[in-house]
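K.L.:
Return a 3D structure for these sequence lines:
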Amino acid sequence: MRRTIRPGLVNGLVLAASRVTATALVILLIGMMPWLSGSSAEYTILRARYAELEATPENLALVRAELGLDRGPWVIFWQWLTGLLHGDLGSSWITGEALGPGLFRSFSVSLTLMGLSLVVALLVVALMLIRPMRDGLRFRPNRGSGLGSAALSSLPTFLLGSLLLICFAVWLGWFPPYGWQSIRYAVLPAIAMGVPTGAYFGRLLSDAVAGAWSEPWVRTWVLGGVPERSLGLAVLRRAMSGLLSQVALSIVALTAGAVAVEQIFAIPGLGRSMLGSAAAQDVPAVQAAMVLLLLLAAVVGVLAAVGRWIILGPALRGGAIPVPRPAAVGTRRTGVTALVAAGLLGLIIAAGLPRDPYAADHERLQAPSWGLPLGADASGRDVLARVAHGAVSTLGVAVLVVAATFVIGILVGLCGRWATGLIEVVNALPTLIVGLLVAAVTGPNWLGAAIAVAITAWAPLAAHTADLVAEVRARPYIQLQPLWGVGKARQLFFGVLPAVVPTIGRHAVLRLPGRALELASLGFLGLGAQPPSPEWGLLLSEGIDYLERAPWVVLAPALALVLASVAAVAASSREG
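P.N.:
Below you'll find the model as predicted:
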């Protein structure tokens, strides 16, 4: 008798092959970083190690020989890989010391900060779930637009961290301003990282919970007399089943993307260590840090799979992943909010466009007045003019990036489980490091920053797409279509995609503030738009040092970013 291979075993093998293949490709790219970066580190290392020597061709050649760069990429890659397999992360080009002990200390700090940030995020999520759970038990589906979560998730972590630092460390003295010596040092950084993350996930989960409450099985359970507590837990299981992949991706992103917060609070974490190593052209240190992030991504991916198995149990055996359809239904209030937010932002832009954003003809840090509604920056330039002119570059580039990641996410997500490993690995790549590599090829400009963000930002959308596609294909009317003579292409374009694209489009819009912030971070590090460009991220980074003395130089671009986020989220809710 012919034996049938169980779908669960097939899915496991596909996931394993996907992860192994993607990890091997990225390991190859990491190992080739000394050549892919396009920069020569000989002069920097000569100055760091042998300051008394002149930068002559002979001395630079000696440095290349000492680093082993004269032996060619494949020899060096093989030596690096074999050392990695034996637990050797390599040695620093700058100090010559082994990288392992220092990086593991930094990694442990980042993991601790990530764990505390997740605790804060879970508290925010719990607060946001109170209303949809309460309304669901009363069969009054939550129709809110989630604008509060949109505003919170659009706050730059470095801005929120700076505000917390000034208010609670400098003014009130409740917490230490910088360092890493006890749990008190982690409170403010964890809040700065956890609140935006919790607001984002709270929005996704509250939508999924509201959608689960509207499904027919809930009414059946109620008629069967199922207690409210059991019903509520079942709804949460239903909602969480499709979001665990998003949670897993964000756990890695929290660790990889904590550079700004670690810089503000002088935390010796992995992100700050990578930034310093990249700036010093210490390629082995950057390679080792990226390997640790890949290891974290693999562990978190396994834990997410275990969590899905615990939640779904036997449902996974058939290969279907039940994902509730978010009940993203807008109301009149949602539409009014979108119009108000867009109107205020449009008013700021209309009032500032006729003004000169580059003329420094005002007093430095001049306070707002009738003639200067948003005040002047540290160079005496009109803040209103700079915010208005920066809207075009900031929002325009962010929209292009979101559109590109939307298309990539849909295409990769359609590959299903074959793309899981690639999604997890790409999500572990810090945008900063990708930005450095892209800038080495294209030069520091807005296009290079946009490419760097697009390379790393499609992973959450692809993961969400894969989950939704699996759920849609498991629906009875889709499974019956082949019996009616419906081909695979027609099934995809007229059955699966129409059910998936609106939700992923809304998810992409929710990511718009994050994309703008990533572009701003690259601009702050000199890898994106260059001064004197009025790009909003540059405005925030230029004004952050004057936050206590002249808060308007920071609050104005931050307000514009929040208004754009609220308008985008409200509009997407209305369309849903």
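K.L.:
Please count neighbours and contacts with C-alpha atoms only from this point.
P.N.:
OK.
K.L.:
any idea how far the spatially most central residue of the chain is from Ala457?
P.N.:
With the centre of the chain defined as its mean C-alpha position, the nearest residue by Cα atoms, centre = their mean is Ala253, 5.6 Å away. Separation of Ala253 from Ala457 (Cα to Cα, to the nearest Å): 10 Å.
K.L.:
before we move on, what about Cys415?
P.N.:
Applying Cα to Cα, the value for Cys415 to Ala457 is 17 Å.
K.L.:
quick one, which of these two is more surrounded?
P.N.:
Here Cys415 and Ala457 are compared on neighbour count by other Cα atoms under 10 Å; more neighbours surround Ala457, at 28 against 14.
K.L.:
before we go on, could you also do this sequence so I can check it against the first one:
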Amino acid sequence: MSAALRAGLTRAGALAAVTAAVGLLPWLSGRDPALTVLRARSAEQEPTREALAAVRRDLGLDAGALGLLGDWAGALVRGDLGQSWVSGTDVLPSVLSGLGVSLSLMGASLMVALLVAAAVCAPALVRGARGTVRGGGGAMAAMLAAVPEFLLATVLLIVLGVWCGWLPTSGWQGPVNMVLPALAMGVPAGGIVGRLIDDALPAAFGERWAGLWRASGITGGRIACAALRRAMPALVPQLGLVVVGLTGGAVAVETVFAVPGLGRTALGAAKSQDLPLLQGTVLALLTLGLAAGAVAHLVRGRLLGPGLKDAALALPAPVVAEPTRLRRAMPVLLAALLTAAIGWGLLGDPYRLDTDGRLAVPSFAHPLGTDALGRDVLARLGHGAAATVGVAIAVCVVSYLFALAFGFLPNVSTGAADIANALPPVVVGILVAAVLGPGTAGASLAVALVSWPPLAAHAAALVTETRAAAYLTAQRAIGARPLWILTRHILPAVAGPVARHAVLRLPGIALALASLGFLGLGAQPPAPEWGLMLDESRLYVERAPWAALAPALALALLAGLAVSLSTAGLRTRHNTGP
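P.N.:
Next up is the predicted model:
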């Protein structure tokens, strides 16, 4: 069996497994759906055994797991997503309505992303057209890319919506309601796209054809367009992942701005245990992600042409400028600020209530003020580091171990990795919350399920490279055992670089956990988790904005640390090789 066929079969198997999990949500949830439906239909009716049995018969829940999956799949083929357990209406119109809103928002966000990417890449294009091979705005792009959508949405809501009053902060009445959500989703996406292109352009401008064109008198504009087209085929798959990321970002952004899109509908269905509506919305989100990946593959083949559609048109390593002294010290400075804030906060009690001091302004007794229950914000910030950063370390270790295991089985893991890339952490968090309920364990599992593919791809590349080394061929020739070669040569060559890669992804994992906490899918009250603190403070942001800015600044410092570490990791990989 060829490697391509094995990868295709594993991809189809992973997709079938995810689809089956969605179909089996009523059975996997561990709760009695009949009780939810009975309470939705009549809050006053007693949940007697006979009443619950009647509801189960109506819903078909007494058919068992396989029967339930078969009935759901058969109805799905006919285009029937069932009826909502809460409202009793058909699910399909609700899904289509939310899909239309989400597609409009994603379209506007993509326009914002392209504008941001163009602004980031413009200096590199101008310099390259003039013959200077150097990137332009990589640092700025990295900063924009590291800001999570839910954090940017909250800041935009506070500054432009509440303080300035320039734009509406909720609803979906017209194009003006689209501005703030599109900015919150499009700016980070534009930072990612801009950084990818900015890193690839210097290598394209440094190739021989660019020098020959300049010597032949071809205008700088034509050279810049050709270099951009030259860099795009290798970047298109990454751009597809950016679109997939928009589906996950839409859940948080739609929640912040009360936009009736697909993400907010899915989140509401998960919290109300309306499983048919949750099945339809998650299936639509999964379809959007897979469609984005398929379109990216087709566009890449179109850019390469028929002769190169199966080739890897790789560029040389980007030209990385030597970091300044300030940039080298930036990770240390950011880590020191976070450590100081956390250490100071650990001295206080995060659960001590003071109803007389609710929403107090910052003072010597409470340097960051108090929340709506009179709890010290700085103390909650310090103790919340364990729930935000400590759990992220555990998730990072699990992802690292998964990556090492799957790195030796690339053909088996490819399909699962493709499906995992098509599911943002928020979507997986919604599914896990529907099964296990919201909580830290469920949020950790959700992030771990989607954070291993980049590490596994890195491990697989290192395994392939190490196995092909000449010295290992000599070891096999003299009779070295495969287990000895694996433990003494291959595993040590893979474990170290992948571990450093995992450390670079630690702040991003912490931000993903915070986003689930912000949506109510992670740590639950009264836990002092940063994302949950930011969500709780939104209710009184007009009266006490400092309570929202404190966790926002902590998350911003964490995002800045992610930027600094990723830049250092990029520079190391370019200088030392993969």
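K.L.:
And the TM-score, once the two are fitted together?
P.N.:
The TM-score (TM-score structural alignment, normalised by the length of the first structure) is 0.84; 561 aligned residues with a Cα RMSD of 3.9 Å.
K.L.:
what's the offset of the longest helix that the second structure contains from the middle of its chain?
P.N.:
Ordering each helix of the second structure by length in residues (DSSP state H) puts helix 91-129 first. Once both centres are worked out by Cα atoms, centre = their mean, to the nearest Å, helix 91-129 of the second structure turns out to sit 16 Å from its chain's centre.
K.L.:
Just list the residues touching Leu204 of the first structure, thanks.
P.N.:
Leu243 (Cα atoms under 8 Å, 6 or more residues apart in numbering).
K.L.:
Looking for the alignment partner of it in the second structure.
P.N.:
Structural alignment (TM-score structural alignment) places Leu204 of the first structure against Leu196 in the second structure.
K.L.:
how near is its match to Ala141 of the second structure?
P.N.:
According to Cα to Cα, Leu196 of the second structure stands 9 Å off from Ala141 of the second structure.
K.L.:
picking up where we left off before, now for Ala253 and Ala457 of the first structure: what residues contact both?
P.N.:
Contacts common to Ala253 of the first structure and Ala457, judged by Cα under 8 Å, 6+ apart, are Asn427.
K.L.:
re the thing from before, show me what the longest helix of the second structure packs onto, helices and strands only.
P.N.:
Counting contacts by 3 or more Cα pairs under 8 Å, 6 or more residues apart in numbering; DSSP states H and E, helix 91-129 of the second structure packs against helix 138-146, helix 179-205, helix 220-256, helix 262-272, helix 275-304.
K.L.:
Thought Cys167 was touching Phe175 of the first structure, still the case?
P.N.:
No - under the criterion of Cα atoms under 8 Å, Phe175 of the first structure makes no contact with Cys167, lying 9.8 Å away.
K.L.:
coming back round to it: tell me the most buried of the helices and strands packed on helix 91-129 of the second structure?
P.N.:
helix 179-205 (a mean of 26; mean count of other Cα atoms under 10 Å).
K.L.:
what helices or strands is the helix or strand following that helix leaning on?
P.N.:
Sequence-wise, the next helix or strand downstream of helix 179-205 of the second structure (DSSP states H and E) is helix 208-215. When contacts are defined as 3+ Cα pairs under 8 Å, 6+ apart, helix 208-215 of the second structure packs onto helix 220-256.
K.L.:
ok now the helix it packs on, how far from the chain's centre?
P.N.:
Its chain's average C-alpha position is 15 Å from that of helix 220-256 of the second structure, according to Cα atoms, centre = their mean.
K.L.:
Also stretch 495-512 of the first structure?
P.N.:
Relative to the chain's own centre, stretch 495-512 of the first structure is displaced by 18 Å; criterion: Cα atoms, centre = their mean.
K.L.:
what sits up against it?
P.N.:
Here stretch 495-512 of the first structure has contacts from 150, 200, 326, 398-399, 402-403, 405-406, 410, 461, 464-465, 468-469, 472-473, 478, 565, 568-569, 572-573, 576, using Cα under 8 Å, 6+ apart.
K.L.:
Put the buried members of the residues you listed into a ChimeraX selection.
P.N.:
Typed into ChimeraX, the line below selects the buried ones among these, using 16 or more other Cα atoms under 10 Å:
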select :150,200,326,398,399,402,403,405,406,410,461,464,465,468,469,472,473,478,565,568,569,572,573
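K.L.:
Dump the helices and strands packed on helix 91-129 of the second structure to TSV, plus distance to Ser2 of the second structure.
P.N.:
Compiled in TSV, those are given as follows (distance: least, Cα to Cα, whole Å):
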stretch	distance to Ser2 of the second structure
helix 138-146	38
helix 179-205	32
helix 220-256	23
helix 262-272	39
helix 275-304	20
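K.L.:
so what's Val438 of the first structure up against?
P.N.:
Contacts for Val438 of the first structure (Cα under 8 Å, 6+ apart) come out as 448-449, 451-452.
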